[in-house]
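> everything below, folded, please.
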Amino acid sequence: MEKYELLPQQLLYEGTIGEENLFIPKALEERWLLNTHKPEYVSKLRNLALDKSEIRKTGFPLSQALIEREIHIMDGSVQACLYARKYGIAMNSAGGTHHAFTDRGEGFCLLNDIAISANYLLDNHLANRVLVIDLDVHQGNGTAEIFQDKEQVFTFSMHGAANYPLHKERSDLDVPLPDGMGDAEYLEVLDQHLEPVMDSFQPDFLIYQCGVDVLASDKLGRLGLSLAGCRSRDERVLTLAKRKGIPIMCCMGGGYSEKISLIIEAHANTYRLAQYLYF
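Purely as a prediction, here's the structure:
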């Protein structure tokens, strides 16, 4: 949780952003939670009624503060989508909760901000075709399950083949990667898929899960990217979005390097690129 406080502090300190660039999310209206998640599940969260097995799968001790935090994160991504439509790009410094399913939470994710945001855009006629680009080291299994039958959303997940989750869902495009893959090989695979997916699906909005657990230093990642390689990954996605004129919302996703400074530097690179490319 420490990175969520340190990241904006670092960005302000170095001048990448100013106070005027920050927004504080509210609690997202319940109807937008229910637009993605099953009512029974939302009710269990609200009433702290998850059983021990369900709590264990989320990875968090259940509390009212946790639920309220999660609901605020959902609004953060929705608001970031609205800002992205206005400015071309916007970020949620939390979010990326791609392991939450319609009816359960897993892997530090209780509600799925990616899915809630995509459904919000579609149902308010703010987008017609949403492409989810998920480059976290872990497969976006919850997002894949939620959108398995929705043609207006294309889910693209490029992730560690042998990493969590053990059971993978079926995204519209899954690209499993071997342990230890380094910068050159990773970027070559990304280049093979990223623009062809965009050209074939023709999205009018992008949601980018840009977890930095692809770093070689990550305790849970098992890939071999350097900070420079992770930055090049983000540069490819953001440059392509800018060139094609497609609004993009970035949510930060995972990052578990032992040194918190590496996590902050990797996330900050995404913001620096956005500032450089768009403003």
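> only C-alpha atoms from now on, for both contacts and neighbour counts.
OK.
> packing partners for the longest strand belonging to the chain?
Looking across the chain with DSSP state E, the single longest strand is strand 153-160. Packing partners of strand 153-160 (3 or more Cα pairs under 8 Å, 6 or more residues apart in numbering; DSSP states H and E): strand 130-134, strand 173-177.
> strands of this protein, start to end?
So, for the chain - with DSSP E - the strands run 89-92, 130-134, 153-160, 173-177, 205-209, 248-251.
> turn these into JSON lines, including distance to Arg46 and mean neighbour count.
Putting the strands of the chain into JSON lines (distance: least, Cα to Cα, whole Å; neighbours: other Cα atoms under 10 Å) gives the following:
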{"stretch": "strand 89-92", "distance to Arg46": "23", "mean neighbour count": "24"}
{"stretch": "strand 130-134", "distance to Arg46": "28", "mean neighbour count": "24"}
{"stretch": "strand 153-160", "distance to Arg46": "28", "mean neighbour count": "24"}
{"stretch": "strand 173-177", "distance to Arg46": "33", "mean neighbour count": "17"}
{"stretch": "strand 205-209", "distance to Arg46": "26", "mean neighbour count": "26"}
{"stretch": "strand 248-251", "distance to Arg46": "24", "mean neighbour count": "28"}
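> for the comparison step, fold the sequence that follows:
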Amino acid sequence: MQFLTLIISNHTAIIHRIMKLSCPLTFSILSAYCRRRSGLLLHKSESVKQIHGGQKYTPASVVFHTSNPDKETPHISNAPDLPIVHHDGYESYLPPGHRFQMRKFNKLRDVLLHDGVISKKQMSSPVHVTKDELIRVHTEEYIEKFFEGKTSAKEQRVTGFTWSEGLVSRCRYETGGTILAAELALGRGLVCNTGGGTHHAFPEHGAGFCLLNDMAVAASLMVHRGKVDRVLIIDLDVHQGDGTALIFQEDPSVFTLSVHCGKNYPLKKQQSDLDVSVDRGTGDDDYMRIIQDHIPSVLTNFRPGLVFFDAGVDPHKDDALGYLELTDQGLFRRDYWVINEVIQRGIPCVTVIGGGYDKDIDRLAARHSIVHRAAKKVWQERRL
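From the prediction side, this is the model:
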């Protein structure tokens, strides 16, 4: 057994990727043993559990965790339609001309309401994520620095944002929104957040307009609270989800799948469980073939109990930072296919909006609404 431990310690990354797919139960037991022997205990209070398939959508099984220092309580919609998670606090002030369109979150809500894609009665609102929830994946030192405004000027430049109390509040609401969406999805089957997808946030620092890694926090919490045994993160933002990949590299309970433009930010890529690098200029048909060649096998072999889908719109041909050539129709095909592929297997799904960069706020908000339109179509067709 000492020899086995040595081999695994030296080849952890390779074995993790093979065994996450080939035999999840064996991998969970073996990985847990090796982390104990080698000291690689990355997540507190993890346990090895029996493998399950897709979950039934049973609302009675959902228990909401709403404890927070601000004494807030979430608003939970009981409407029978597609659940939408949104909070006006997803936005905070940025100076005019900033590349990140902070106004897009409330503009997206307005577009969805104006076009009749959703109604106000479908909307649930989250509370601030707590420090205890965040340190599931972030270091306590980083969270304290971020909350208290003690990040350095250099650290702030890497994130693309100047620190403010409003920025902290915005990020906490957004991460709280993805947590709420995950809890709702376990009861309803499919939930769309109007924010989220901050996949460049690392355990000890932010980067690339991402300060708190909402999907990573929510995924870790769902496993830690015993809601699911395994989570799959499907990241189709045009940029690799490097922060998410690093966070879960040694975690058998979360599989990270990133399809991204290879010659794009970040220059230094991390190693996801599955990375699919796409060439610049890739259009609708080729892109669809790529994701259809990879996603079904991961769903089949990893057998997640919950899926997070980052539906970033920066692969769009008109995106300022994308370098791919997807059209509006291509984004809809992508989003509909991914959501339907997950839901038809009986697996709960959470969508987040991810990245998107356009000086025209109306065009950008309309682009971000595509995933909600696709989700509504799946919801109606599957009669969820």
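> before we move on, the earlier item: could you check how far the longest strand of the first structure is from the centre of its chain?
11 Å (Cα atoms, centre = their mean, to the nearest Å).
> ok, now stretch 262-270 of the first structure?
Taking the mean C-alpha point of stretch 262-270 of the first structure and that of its whole chain, the gap between them comes to 15 Å (Cα atoms, centre = their mean).
> what's the mean deviation for that stretch versus the second structure?
Superposing on the second structure and averaging over aligned pairs (mean Cα distance after the TM-score superposition for the first structure), stretch 262-270 of the first structure comes out at 2.0 Å.
> Provide the aligned range in the second structure for that stretch.
Residues 363-371 of the second structure are matched to stretch 262-270 of the first structure when aligned by TM-score structural alignment.
> related to what we said a few turns ago, distance to Pro8 of the first structure added to the strands of the first structure, as CSV?
Below are the strands of the first structure laid out as CSV (distance: least, Cα to Cα, whole Å):
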stretch, distance to Pro8 of the first structure
strand 89-92, 11
strand 130-134, 22
strand 153-160, 27
strand 173-177, 31
strand 205-209, 18
strand 248-251, 14
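> closest one to Leu28 of the first structure among those strands?
strand 89-92 (14.1 Å; Cα to Cα).
> tell me what that closest one is packed against?
helix 64-87, strand 248-251, helix 260-278.
> which position in the second structure pairs with Glu189 of the first structure?
One thing to correct before we go on: residue 189 of the first structure is Val, not Glu. Correspondence of Val189 of the first structure to the second structure, assessed by TM-score structural alignment: Ile290.
> scratch that, Glu14 of the first structure
In the second structure, Glu14 of the first structure lands on Asp115 (TM-score structural alignment).
> tally of neighbours for its match?
10 (other Cα atoms under 10 Å).
> report the contact partners of it.
The contact partners of Asp115 of the second structure, taken as Cα atoms under 8 Å, 6 or more residues apart in numbering, number zero.
> just put the helices and strands packed on strand 153-160 of the first structure in a markdown table and tack on distance to Tyr278 of the first structure.
Listed next are these as a markdown table, based on distance: least, Cα to Cα, whole Å:
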| stretch | distance to Tyr278 of the first structure |
| --- | --- |
| strand 130-134 | 19 |
| strand 173-177 | 28 |
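> who wins for proximity to Gly107 of the first structure among the ones you listed?
By Cα to Cα (comparing all of those), the closest turns out to be strand 130-134, at 15.4 Å.
> the second structure: matching residues for that closest one?
Counting by TM-score structural alignment, strand 130-134 of the first structure corresponds to residues 231-235.
> mean deviation (superposed) between the matching stretch and the first structure, please.
Relative to the first structure, stretch 231-235 of the second structure is 0.2 Å off (mean Cα distance after the TM-score superposition for the first structure).
> run a quick neighbour tally on the aligned residue in the second structure for Asp113 of the first structure.
Asp113 of the first structure maps onto Asp214 in the second structure, with residues paired by TM-score structural alignment. Look at Asp214 of the second structure: counted by other Cα under 10 Å, it has 29 neighbours.
> could you find the closest non-adjacent residue to Asp214 of the second structure?
The shortest distance from Asp214 of the second structure to any non-neighbouring residue, by Cα to Cα, 6 or more residues apart in numbering, is to Thr175 (4.4 Å).
> counterpart of the one you found over in the first structure?
That one, Thr175 of the second structure, aligns with Met74 by TM-score structural alignment.
> so its match sits against Leu28, correct?
Yes. Between Met74 of the first structure and Leu28 there is a contact at 6.3 Å, judged by Cα atoms under 8 Å.
> name the residue in these two with the higher neighbour count.
Between Met74 of the first structure and Leu28, Met74 has the larger neighbour count (other Cα under 10 Å), namely 31 against 19.
> ok, that one - contacts?
Contacts of Met74 of the first structure (Cα under 8 Å, 6+ apart): 27-28, 95, 111-113, 116-117.
> same deal with Gly245 of the first structure?
Residues counted as contacts of Gly245 of the first structure (Cα under 8 Å, 6+ apart) are Gly88.
> map it onto the second structure.
Match for Gly245 of the first structure (TM-score structural alignment): Gly346.
> next one: Leu206 of the first structure
Counting by TM-score structural alignment, Leu206 of the first structure lines up with Val307 in the second structure.
> then Leu215 of the first structure?
Looks like Leu215 of the first structure aligns to His316 there (TM-score structural alignment).
> what is the neighbour count of that match?
24.
> how about Arg382 of the second structure?
The burial count for Arg382 of the second structure: 11, using other Cα under 10 Å.
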